[in-house]
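Asks: structure for the following, please:
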Amino acid sequence: MAVLCRPSVWVPENTISMEETLELARQLHPDHAKLPLVLRMIKNTGVAKRHLVQPLMQTLQHPGFEARNRVYVREARARIPNVVKQALSSAEVTAPQIDAIVFVSCTGFTMPPLTSWMINELGFRSDTRQIPIAQLGCAAGGAAINRAHDFCLAYPGTHVLIVACEFCSLVYQPDDSDVGSLLSDGLFGDAIAAAVVRGAGGAGMRLVANASHLVPATGDWITYNVKATGFHFRLDRRVPGTMNLLAPALHTLAGAHGWDASKLDFYIIHAGGPRILDDLSRYLMVPPVAFRHSRATLTEYGNIASAVVFDALRRQSDEGLPEGARGLLAGFGPGITAESCLGTWSAPEPIRGGRHVAHTNGRASARPHAPQP
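Replies: A predicted model of the protein is given here:
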């Protein structure tokens, strides 16, 4: 059974606090008719600090979409290798053992995809499958896990690397006064996350089942307006209430496997904002503390888009769980889309003789690479 191993997460060294964000909003938009509303909405996010891939003064400038995309490519190539190295180490696999790479991002664009660059530069086999996902926004983290799970089900024994690269600050539009855009200026942060889904062996979240759910007629609730200046984020006022529409899908997924979504041992939930977490806590009938790791990500990093679920899972992994604990992971994004999965916890093998031993069906895992699909 496929196991989602402990993710690695990187955030840039440049930061901006809630206080700095509010002051910038006052300075940059002093005559905005809805400035009090915008300030109140930013305060209500609960985001204490965010990390930016460029220093703040550079972030506030807009040299053009082309120049910004060059920053995206440069920084992604500079930062991804170490994050991937850590993820492979946590999963106790090497680059040649990876059979597919799922790469997700909604904040920059390359063709060929960065999966091709990783294969060329980071030691992956030339027959490694490439699965880039570019248009699912925050839901892409859950989608990446689900597609990796599907791959391991189709090709038993294979391993899949997931990389989520989100530089949301590169989508900042200084001349965009839309309320949703201004809110995003105080909500989103930058991060890169990576994790391995092992088709055999490994410790972490043992994937049991997954599902996708799209709420009809909500396609214009979370969107990009693509202009000469790049991506302009648009957020419908109805989005904070979407858990009323998505929570039933989570109950359905759990119920289909004889589980009760209200009585699980852990929850890894996309932290789109505090209202999302508060409402889902109510609709799933679980205490707010159940979403503590998602809230910690939101508070310390902001909404880091597709990388949120990986950071929340990293925090859960470090806290630990007993063998067999049951849980739910869910990412939400444009569509309106939910990508969710169920899993049980697979605790690490004990350390013997000074080294950790990962097992596959009772044997130490030492294959040179995965079977070819």
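
Asks: from here on, just use CA atoms for contacts and neighbour counts.
Replies: Noted.

Asks: I figured residue 370 hits residue 94, correct?
Replies: No - under the criterion of C-alpha atoms under 8 Å, residue 370 lies out of contact with residue 94, with a separation of 10.6 Å.

Asks: of those two, which one has the most company?
Replies: Taking other C-alpha atoms under 10 Å, residue 370 and residue 94 do not tie; residue 370 has more neighbours (18 against 15).

Asks: does the more buried one sit in a helix, a strand or a coil?
Replies: What DSSP: H, G, I helix; E, B strand; the rest coil gives for residue 370 is coil.

Asks: ok, it - contacts?
Replies: By C-alpha atoms under 8 Å, 6 or more residues apart in numbering, the contact set of residue 370 is 97, 98, 99, 157, 158, 159.

Asks: so which of those residues are in helices?
Replies: Members of the contacts of residue 370 lying in helices (criterion: DSSP state H): none.

Asks: go through those residues and name the one nearest residue 10.
Replies: residue 98 (21.0 Å; C-alpha to C-alpha).

Asks: what's the neighbour count on residue 277?
Replies: 22.

Asks: gap between the spatially closest residue to it that is not a sequence neighbour and residue 208?
Replies: Nearest residue to residue 277, sequence neighbours excluded (C-alpha to C-alpha, 6 or more residues apart in numbering): residue 271, at 6.6 Å. From residue 271 across to residue 208, the span is 23 Å (C-alpha to C-alpha, to the nearest Å).

Asks: to compare against the first, here's the next sequence to fold:
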Amino acid sequence: MPVLCRPSVAVPEHTITRQETLDLARTLHAGHASLPLVLRLIENTGVAKRHLVQPLARTLAHPGFEARNALYATEAKARVPAVVDEALRNAGLTARDIDLIVYVSCTGFMMPSLTAWMINNLGFRGDTRQLPIAQLGCAAGGAAINRAHDFCAAYPGANALIVACEFCSLCYQPDDLSVGNLLSNGLFGDAVAAAVVRGSGGTGIRLEANGSHLVPHSEDWIAYQVRDTGFHFQLDRRVPGTMDQLAPALAGLAARHGRDAGRQDFYIVHAGGPRILDDLGTHLGVAPELFRFSRATLTEYGNIASAVVLDALRRLFDEGGPRPGATGILAGFGPGITAEISLGSWTVTGALAPPRHETVPLPTSPGPLPGRAADLLPDLPLESLDSALPTTAAVAP
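Replies: The predicted model follows:
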């Protein structure tokens, strides 16, 4: 089965602390009627520090959408290569061994995707497949893992590279005074992450099954409005209650594969904020300590969007990993409201399979996935929405 190997994660050199964020909010929005609420929301995020791709003074300025997007492309090209190189080394592979690149980002736009630039400049083969994902927001980290899993299961022996590049600070909108946008100013951070899914060999999470779940009619709960000045973050008051909808989806997927979602050995979960983890733990009966990797990412880096799951996984590796055979859940939550869920177990391979330097042949027609194809993309039952969800000082997944 495909194995998700040790991620590489890098954060920019510029930082802002929670206290600096609160002081800025008091200074910039002194007369705002909702300032006390915003300050309380930021306090409750649990974020102690965030990293920014620019110095704070330049982050607070807004030279226009065109200039912001150009900076996104420049910084991505400058920062992605080192992270990709380390991820490949972590997996014992080279760029020539990669058959698919899944690139996820929701904080800038490029066409062609950065995948084309990577293939041309970082040593990947010209026939490397490209899968850019731009509109799943924070859920895209989980989606990238799942699509890499599907690809490697469909083409045994193939290898996939996942890259998450999120410069959330480039979405700062100084003139947008909505509460959701002001909260995002104290929540999101910047990061670049990458990881390899090996078709054979490798140490990490053996990916065994995956699934998706969409909360019905929740498209406007977390969203971007695209205006002349760029992406404006929208956050609905119903978001804090999403675990009422998503926790049963995690439990249902686990049950289909003979597992108890509340009795796993490790959890790699996107943390939009502390309430997401608190509620998920309550629904599944999971001790708070088992979410320590996600909480550490939130505290030290803030919400780094699609890169959260990869950074939380890196922290699991840093701790030495669980025992071989330990089982776990990975999950990303984001706009839609969407959940992307993976089930896996920890595997340790003493000797990595030798790198390949040839193309993995594709069948002439798609055909069914080999093996337990029905297990890879199970249907998840849709849950009906509660008529009213609580309004709290929680943050978006």
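
Asks: among the contacts of residue 370 of the first structure, which one has the most neighbours?
Replies: In terms of neighbour count, residue 159 stands highest of the contacts of residue 370 of the first structure at 30 neighbours, by other C-alpha under 10 Å.

Asks: of residue 271 and residue 208 of the first structure, who's got more company?
Replies: In this view residue 271 of the first structure and residue 208 are compared by other C-alpha under 10 Å, and residue 271 has more residues nearby, 29 against 16.

Asks: the more buried one: what secondary structure?
Replies: Applying three-state DSSP: residue 271 of the first structure is coil.

Asks: name the residues that touch stretch 142-158 of the second structure?
Replies: 1-2, 4, 98-100, 102-104, 133, 159-162, 197-200, 207, 210-211, 306, 309, 330-333, 339-342, 360, 362, 368-370, 376.

Asks: filter those down to just the ones in strands.
Replies: 4, 100, 102-104, 133, 160-162, 197-198, 207, 210-211, 330-333, 339-342 (DSSP state E).

Asks: one step back: pretty sure the residue nearest to residue 277 of the first structure contacts residue 299?
Replies: No - using C-alpha under 8 Å as the test, residue 271 of the first structure is too far from residue 299 to be in contact (9.6 Å).

Asks: please give the element, helix or strand, for the closest residue to residue 225 of the second structure other than its chain neighbours.
Replies: Ranked by C-alpha to C-alpha, 6+ apart and with sequence neighbours excluded, the top spatial neighbour of residue 225 of the second structure is residue 232, at 5.1 Å. In this assignment (DSSP states H and E), residue 232 of the second structure forms part of strand 230-235.

Asks: quick one: that strand to the first structure mean distance?
Replies: By mean C-alpha distance after the TM-score superposition for the first structure, the fitted strand 230-235 of the second structure averages 0.3 Å away from its aligned residues in the first structure.

Asks: from residue 128 of the first structure, how far out is residue 96 of the first structure?
Replies: 9 Å.

Asks: and for residue 155 of the first structure?
Replies: The value you get for residue 155 of the first structure to residue 128 of the first structure, if C-alpha to C-alpha is used, is 13 Å.

Asks: what do you get for residue 241 of the first structure?
Replies: From residue 241 of the first structure to residue 128 of the first structure the distance is 40 Å (C-alpha to C-alpha).

Asks: between those two, which one's more packed in?
Replies: For residue 241 of the first structure and residue 128, the more surrounded residue by other C-alpha under 10 Å is residue 128, and the numbers stand at 20 against 13.

Asks: which ones are touching the more buried one?
Replies: Residue 128 of the first structure makes contacts with 98, 99, 100, 101, 119, as judged by C-alpha under 8 Å, 6+ apart.
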